[in-house]
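Engineer: A structural model of the following input is requested.
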Amino acid sequence: MPTNRQIVLDNRPEAEATASNFKLVSADTPALADGQVLVRHHYLSLDPYMRGRMNDSKSYAAPQPLGEVMIGGTVGEVAESRHPKFKVGDPVVGMGGWQEYSVVDGNAPGLLRKVDTTHVPLSYYLGAVGMPGVTAWYGLTQIINPQAGETVVVSAATGAVGSAYAALAKARGCRVVGIAGGPEKCRYAVEELHFDACIDYREHGDVKAMAKALKEACPKGIDGYFENVGGYILDAALLRTNAFARVAVCGMIAGYDGAPLPLQNPALILINRLKIEGFIVTEHLDVWPQALQELGTLVAQGQLKPRETIAQGIEAAPEAFLGLLKGKNFGKQLVKLI
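Structural biologist: Just a heads-up that it's a prediction; the model follows:
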């Protein structure tokens, strides 16, 4: 069995996460028991939620245990199998974590799934046609539920979630406005992801400036807002909401280092009769097949063309992850392992 290089969480961040929180180790891959599958990972996914798991604090999921492999999505191929459903060479998606190989119980529901790479590249199953894409789908269709002609906005617009959100919303006839960092990302959002407008938060660094930019980009107000960031961007978006607007809260990356994120104008929730709902996409597995089918179709038809930022090698994962938290990635952040 092959030697397996792994990234474990060595210690918890004091405030901002650093590379010293992680440790690269090697372990022997155990022999397979009946029903188990050995997966060789081709790519591992880096996602903002992982930062919250590094803290030992109350959240929607248990903290990442110290000394154990960092949790995370993976795609790869079956390298060895003692399960009748999986054969060597099958492309698969799972939650193998930050390591080069994983041993998976082939009978456990939801742990490992074969995928079709005929029209959808393998790496896309960690982004546009994976958890981030389903996250965008759920927030848009199940919480915001827009009607044609409505204006919907998303922060972190050029990431894996934001790019899928744009394609899904445009398919429903919406005006779609993004918020992203830097002129290059905003240009990409409009020219390649087909946003109707994109606001550079680096040029609008406080509530007043962001609210003014949103007013210009959303002359009819905001009917639906998908939140990934929090902080002053959320305050500004709430100022521009229409009556009965819907807000899907997916993430609060501005607060992942422990800083509090108070709302400046909570009375807007009452004044505009807002619906604000947080969600965890893994709690809604019943809708994943429907979401993945639509997302896969959008990719196959060329309506969803996500960009990827790829770091090379397992040892590159910590720095790539820290870069993701600072917005240095362009599109979906992956680590290529082969």
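Engineer: rest of the way, CA atoms for contacts and neighbours
Structural biologist: Will do.
Engineer: can you show me the strands along the stretch 51-200 of the chain?
Structural biologist: Along the stretch 51-200 of the chain, counting by DSSP state E, counting those that start in this stretch, strands occupy 74-81, 91-94, 101-105, 112-114, 151-155, 175-180, 197-200.
Engineer: redo those strands as TSV? Include mean neighbour count and distance to residue 31.
Structural biologist: Formatted as TSV, those follow (neighbours: other Cα atoms under 10 Å; distance: least, Cα to Cα, whole Å):
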stretch	mean neighbour count	distance to residue 31
strand 74-81	24	10
strand 91-94	23	20
strand 101-105	21	9
strand 112-114	17	18
strand 151-155	28	45
strand 175-180	25	46
strand 197-200	23	51
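Engineer: in a markdown table, list the ones you listed along with distance to residue 331.
Structural biologist: What follows is those, written out as a markdown table (distance: least, Cα to Cα, whole Å):
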| stretch | distance to residue 331 |
| --- | --- |
| strand 74-81 | 17 |
| strand 91-94 | 19 |
| strand 101-105 | 25 |
| strand 112-114 | 24 |
| strand 151-155 | 13 |
| strand 175-180 | 11 |
| strand 197-200 | 15 |
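Engineer: which one of those lies closest to residue 18?
Structural biologist: Relative to residue 18, the nearest member of the strands of the stretch 51-200 of the chain by Cα to Cα is strand 74-81, separated by 22.6 Å.
Engineer: for that closest one, packing partners?
Structural biologist: Secondary-structure packing of strand 74-81 (3 or more Cα pairs under 8 Å, 6 or more residues apart in numbering; DSSP states H and E): strand 36-45, strand 91-94.
Engineer: the structure of the following sequence is requested for comparison with the preceding one:
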Amino acid sequence: MTENRRFLLRRRPDGDPVRDDFELVSAPVPSPPPGGFVMRNHYCSIDPAMRGWMDDEPSYMPPIALDDPVRATTVGVVHASDNDDYAVGQWVMGLNAIEEYSVVTPGHFTAPVDVEAVDSPTRFLTAMGAVSLTAYFGMTDVAKPKAGETLCVTGAAGAVGSVVGQIGKIHGCRVIGIAGGAEKCRRLTEDYSFDVAIDYRGKDIEELRAEIAQAAPDGLDMVFENVGSPIMEAEVFNLATHARIVLCGLISEYNAEERVGLRNLWQLIVHQATIHGFLIADYAPRFPEGGAKIMEWVREGKLRIDEDVQEGIENSYDTFMRLFSGANEGKQILKLP
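Structural biologist: Presented below is the predicted three-dimensional model:
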């Protein structure tokens, strides 16, 4: 190939992203920089966090610069190299962008991968990628589940939430999942072994509060939060004493013009609860440990990880927006054939 198609951020979204916020352009295939290499991206991880990177606001990562390609974790093959540690043809993953070819300077997020050890290279974006590792370390290191405790997961049918709930079951917990729609709730109980599935659609906070109370009469020992208010408020009203909240995401507020936040924060005092803002980046040195354990559970049939693979860089916008409509069924991935 002689061209590099790139999905650029042309303007910062105001609320829901629209097509005109982005542009697909073609450029020459780049050459490797000194000490670096050029990677041919085969698969891109499409994640809710990308929406936050599009805003010009302080965050844990710098915003995507206008006219730059949209940042994404990718897995692919070394196309050209000026680095002896990364030979042409070698499979690699790293934090790059939605583009067919990325210029890579090896660093914190770049690592070679062994595709012979997995059934698909996409596993490095799912089972052995940041999504499953977020669930693994968020549960084992922060929530610290104990057998007999009750865990509530929001965004439970999503890529992170579905793994969180299954890890809770592996540790002997009662698991309640909150998701949108009958089909997603069916998947929670039938595919992921959740004990209870609650459909939030069409319900106000009082109805959700009552359903959670019925599912967890002794309160929630753990909450793994991916969505935010008002669902989170209903959970907080149902905490057990010394409950632990892992605050992983707030997808309900990413496109909002005004962010509501948690209006019943005082309940954390009432229940002597803790809330922990969680980012996976701190655990990068331990990724091999987490990935090995996750693949062990997958091989043992204890953990199911679904992938939703859409194809074609020309479908980047539609694939990204599937995250916010709830159309994705599993970890959202974009294949660049």
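Engineer: now the TM-score, please.
Structural biologist: Once superposed, the chains reach a TM-score of 0.94 (TM-score structural alignment, normalised by the length of structure 2), with 336 aligned residues with a Cα RMSD of 1.7 Å.
Engineer: thinking again about what came up before, between the strands of the stretch 51-200 of structure 1, which one is closest to residue 214 of structure 1.
Structural biologist: strand 197-200 (7.6 Å).
Engineer: what residues does that closest one touch?
Structural biologist: With Cα atoms under 8 Å, 6 or more residues apart in numbering as the test, strand 197-200 of structure 1 has contacts from 157, 176-183, 186-187, 189-190, 213-214, 217.
Engineer: can we see that at 10 Å?
Structural biologist: 153-155, 157-158, 175-191, 210, 213-214, 216-218 (Cα atoms under 10 Å, 6 or more residues apart in numbering).
Engineer: before we move on, back to that, of the strands of the stretch 51-200 of structure 1, which is nearest residue 253 of structure 1?
Structural biologist: strand 151-155 (10.6 Å).
Engineer: ranges for the helices of structure 1?
Structural biologist: 49-53, 131-138, 160-171, 183-191, 207-217, 232-239, 267-271, 288-300, 317-325 (DSSP state H).
Engineer: grab the most central residue of structure 1 for me.
Structural biologist: Nearest residue to the geometric centre of structure 1 (Cα atoms, centre = their mean): residue 132, 3.9 Å.
Engineer: that residue touches residue 126, doesn't it?
Structural biologist: Yes: between residue 132 of structure 1 and residue 126 a contact is recorded at 7.3 Å, counting by Cα atoms under 10 Å.
Engineer: overlap in contacts of those two?
Structural biologist: Joint contacts of residue 132 of structure 1 and residue 126 (Cα under 10 Å, 6+ apart) are 47, 160, 332.
Engineer: which one (most neighbours) among these?
Structural biologist: residue 160 (28 neighbours; other Cα atoms under 10 Å).
Engineer: hmm, back to that, reformat the helices of structure 1 as TSV; add distance to residue 1 of structure 1.
Structural biologist: Formatted as TSV, the helices of structure 1 follow (distance: least, Cα to Cα, whole Å):
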stretch	distance to residue 1 of structure 1
helix 49-53	29
helix 131-138	30
helix 160-171	34
helix 183-191	43
helix 207-217	55
helix 232-239	50
helix 267-271	57
helix 288-300	34
helix 317-325	24
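Engineer: out of those helices, which is closest to residue 146 of structure 1?
Structural biologist: The nearest among these, by Cα to Cα, is helix 160-171 at 7.9 Å.
Engineer: who does the closest one touch, helix- and strand-wise?
Structural biologist: Counting contacts by 3 or more Cα pairs under 10 Å, 6 or more residues apart in numbering; DSSP states H and E, helix 160-171 of structure 1 packs against helix 131-138, strand 151-155, strand 175-180, helix 183-191, strand 222-227, helix 288-300, strand 332-336.
Engineer: of all the ones you listed, which lies closest to residue 244 of structure 1?
Structural biologist: Nearest of these (Cα to Cα): strand 222-227, 7.5 Å.
Engineer: okay, the angle between that closest one and helix 207-217?
Structural biologist: 130 degrees (axes from the mean of the first three to the mean of the last three Cα atoms, to 10 degrees).
Engineer: strand 222-227 of structure 1 maps to which residues in structure 2?
Structural biologist: With TM-score structural alignment applied, strand 222-227 of structure 1 matches the range 220-225 in structure 2.
Engineer: contacts only, for the residue nearest to residue 296 of structure 1 when sequence neighbours are not counted.
Structural biologist: Distances taken as Cα to Cα, 6 or more residues apart in numbering put residue 129 closest to residue 296 of structure 1, at 5.9 Å, once the chain neighbours are dropped. Neighbouring residues of residue 129 of structure 1 by Cα under 10 Å, 6+ apart: 120-123, 160, 164, 291-299, 304.
Engineer: of these, buried ones?
Structural biologist: 120, 122-123, 160, 164, 291-292, 294-296, 298-299, 304 (16 or more other Cα atoms under 10 Å).
Engineer: got those as JSON lines, with distance to residue 32 of structure 1 columns?
Structural biologist: Shown next, in JSON lines, are those (distance: Cα to Cα, whole Å):
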{"residue": "120", "distance to residue 32 of structure 1": "30"}
{"residue": "122", "distance to residue 32 of structure 1": "25"}
{"residue": "123", "distance to residue 32 of structure 1": "26"}
{"residue": "160", "distance to residue 32 of structure 1": "34"}
{"residue": "164", "distance to residue 32 of structure 1": "37"}
{"residue": "291", "distance to residue 32 of structure 1": "33"}
{"residue": "292", "distance to residue 32 of structure 1": "31"}
{"residue": "294", "distance to residue 32 of structure 1": "36"}
{"residue": "295", "distance to residue 32 of structure 1": "34"}
{"residue": "296", "distance to residue 32 of structure 1": "33"}
{"residue": "298", "distance to residue 32 of structure 1": "38"}
{"residue": "299", "distance to residue 32 of structure 1": "36"}
{"residue": "304", "distance to residue 32 of structure 1": "39"}
